[in-house]
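Trainee: Here's my sequence, what's the structure:
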Amino acid sequence: MISLIQFKQVLRNKRFILFTLFIPVTWYMILNNLQGDMMPNILLSIAVFIGVIGNSLATFSKRISSEIEFYKLESSFSNYSIVNYLLSQSLVQVLLNGLIFAVVTLVATIFFRLPFSNLLIYQFILLMFMGMYFSFIGFVIGVRVDSKVIDTISFPIIVLASITIIPFSHLAVESDFVNTVSTIQKIFPGYYYSQIVNSLVTSKEIQITDILLFVITIVIDLLPLYLLIPDKKSLKMNK
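Mentor: Modelled structure (predicted):
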């Protein structure tokens, strides 16, 4: 019930509408015009990914930072741990990321003739995993950074996060710069997500190494951040 209420509250947030619905739809239209020869499912993946990043790193982190005082009040007279708080907020994030996927897919289907297939199901599942990855990062930012600071840094963070998942090796002419960016991308799960989706779209065999590295990079990237999540006692002393 609480998660549903929070879900409805987010839908009334103009920040959510801008960063996570309007921008990804716009990106899909731009990419469709610039990369008309690219398969529509890859364009969908990029556009939805941008929306998921905006939701997780901008809207979600700001919401956590703004509501952390309420959590501290609630936890002071209950056993509601920071992990419980993370899990309840994660459920809301799954619903929101699912909405982003549905909206962009609907626009792509109606206006750009995106075909319905089983591939959309696989893309949805992969995007939900990536959504949780970025939501975890957004949660850590929210509990550690003041909301006013988040307003300032949210856009640069979104840009940097987007760079980790956009398949430049498929979009741009090969060059030293593109090769360098692609190499850096390999330490983030977004690179392997793009590889898996590309294999699905082109009907190629999915490489087991891509799946393994997708999981491994998620764990390796998030483990240090988990250590940054404060306990209830630390929260009462900070922010």
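Trainee: alpha carbons only for contacts and neighbour counts from here, please
Mentor: Fine.
Trainee: most remote residue from the protein's center?
Mentor: Distance to the chain centre peaks in the chain at F77, reaching 32.9 Å (criterion: C-alpha atoms, centre = their mean).
Trainee: Show me what secondary structure element comes after the lengthiest helix in the chain.
Mentor: Taking DSSP state H as the criterion, the chain has its longest helix at helix 82-112. Per DSSP states H and E, the first helix or strand lying C-terminal to helix 82-112 is helix 118-144.
Trainee: That next one vs helix 82-112, what angle?
Mentor: 140 degrees (axes from the mean of the first three to the mean of the last three C-alpha atoms, to 10 degrees).
Trainee: Could you give the separation of helix 118-144 from the chain centroid?
Mentor: Centroid separation for helix 118-144 versus its chain: 5 Å, with C-alpha atoms, centre = their mean, to the nearest Å.
Trainee: which other helices and strands contact that helix?
Mentor: Secondary-structure packing of helix 118-144 (3 or more C-alpha pairs under 8 Å, 6 or more residues apart in numbering; DSSP states H and E): helix 40-54, helix 61-76, helix 82-112, helix 189-201, helix 208-226.
Trainee: quick one more, to check against the first:
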Amino acid sequence: MIKLIQLKQVLRNRRFFFFTILIPCFWYLFMLNLIKVDQHTAASLKYDWFLVACLMGITGNSIVTFSKRISSGSRFYLLKARLSHYSIWHFMTDQLITQLILNVMIMMIIITVGLVLGTLSLNTSLLVSLLLLNIFGIYYSIIGFVLGLTMESSALDAAGAPLMVIAALFFVPFNTFINNSFEHFVTIIQQLFPGYYLYSIGTHLIDHASIQLDLIRFFISFCLTIIPFIMILWFKLIKKVGNN
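Mentor: As a prediction, the model looks like this:
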């Protein structure tokens, strides 16, 4: 019941539709219109831009709107954690389930756009990509959860667009449209984070090649880069609540 109420509240939020649906769909349509290459490369690029659109939607949902939503109710839940057995871990788990549902909804809308345009096909490659995108959505939702509990709502409200741009820098495949020293530098940084490997996995899926190595890198980067946020959650919030 609580999750249903949360979903209804989110779906009434104009900020949610702007950052998670309108911007990703516009990006997807815009980039598809720019592709002027041979057929095989176009198929790979179209899939990359589909992944980017999904990642943008996930970012808008998990980093921008989710962190603001958590921040708005953080005092209540922190107080509840002190006075009851409803821990912050429990709170985060409930919120992540809601986030999972929202991320699936966002991706379904983008997939519908791709199917209508004929740039996507319903196949195993798409299903594997959706599974990995949902895992990445959990990753960004944990980060958004920590941001929401550690930052003021007003600050998150003002930083919505900048946060989305910064988050996008970690997964937008610049090497598909530029080739210079900046791109090389950004790519090196991107390789530290799981979003980078979704593109090579997608390309390998299209080419029916092995994705084992990229999957390993994806999960290693996922685990290593999420640790600092879990530590922040533990030392600044959970430990503090426990001591009180």
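Trainee: buried ones in stretch 102-116 of structure 2?
Mentor: L102, N103, V104, I106, M107, I110, I111, V113, G114 (16 or more other C-alpha atoms under 10 Å).
Trainee: Oh, that last question was meant for stretch 30-50 of structure 2, not what I typed.
Mentor: Of all the residues in stretch 30-50 of structure 2, those buried under the rule 16+ other C-alpha under 10 Å are L32, A43, S44, L45, K46, Y47, D48, W49, F50.
Trainee: quick one: terminal-to-terminal distance for that stretch?
Mentor: 11 Å (C-alpha to C-alpha, to the nearest Å).
Trainee: For the aligned partner of A168 of structure 2 in structure 1, which non-adjacent residue is spatially closest?
Mentor: Matched by TM-score structural alignment, A168 of structure 2 corresponds to S162 in structure 1. Of all residues not flanking S162 of structure 1 in the chain, I50 sits nearest, at 6.4 Å (C-alpha to C-alpha, 6 or more residues apart in numbering).
Trainee: roughly how far apart are the counterpart of T105 of structure 1 in structure 2 and L120 of structure 2?
Mentor: Counting by TM-score structural alignment, T105 of structure 1 lines up with I111 in structure 2. Separation of I111 of structure 2 from L120 of structure 2 (C-alpha to C-alpha) stands at 7 Å.
Trainee: And I216 of structure 2, by the same measure?
Mentor: 26 Å.
Trainee: for L127 of structure 2, same thing?
Mentor: For L127 of structure 2, the distance to L120 of structure 2 - C-alpha to C-alpha - is 12 Å.
Trainee: For I216 and L120 of structure 2, indicate the residue with more neighbours.
Mentor: Set I216 of structure 2 next to L120 and count neighbours by other C-alpha atoms under 10 Å: L120 wins out with 17 against 12.
Trainee: excluding its backbone neighbours, what's nearest the aligned residue in structure 1 for that one?
Mentor: Per TM-score structural alignment, the equivalent position to L120 of structure 2 in structure 1 is L114. Once flanking residues are discounted, L114 of structure 1 sits nearest to A108: 5.4 Å by C-alpha to C-alpha, 6+ apart.
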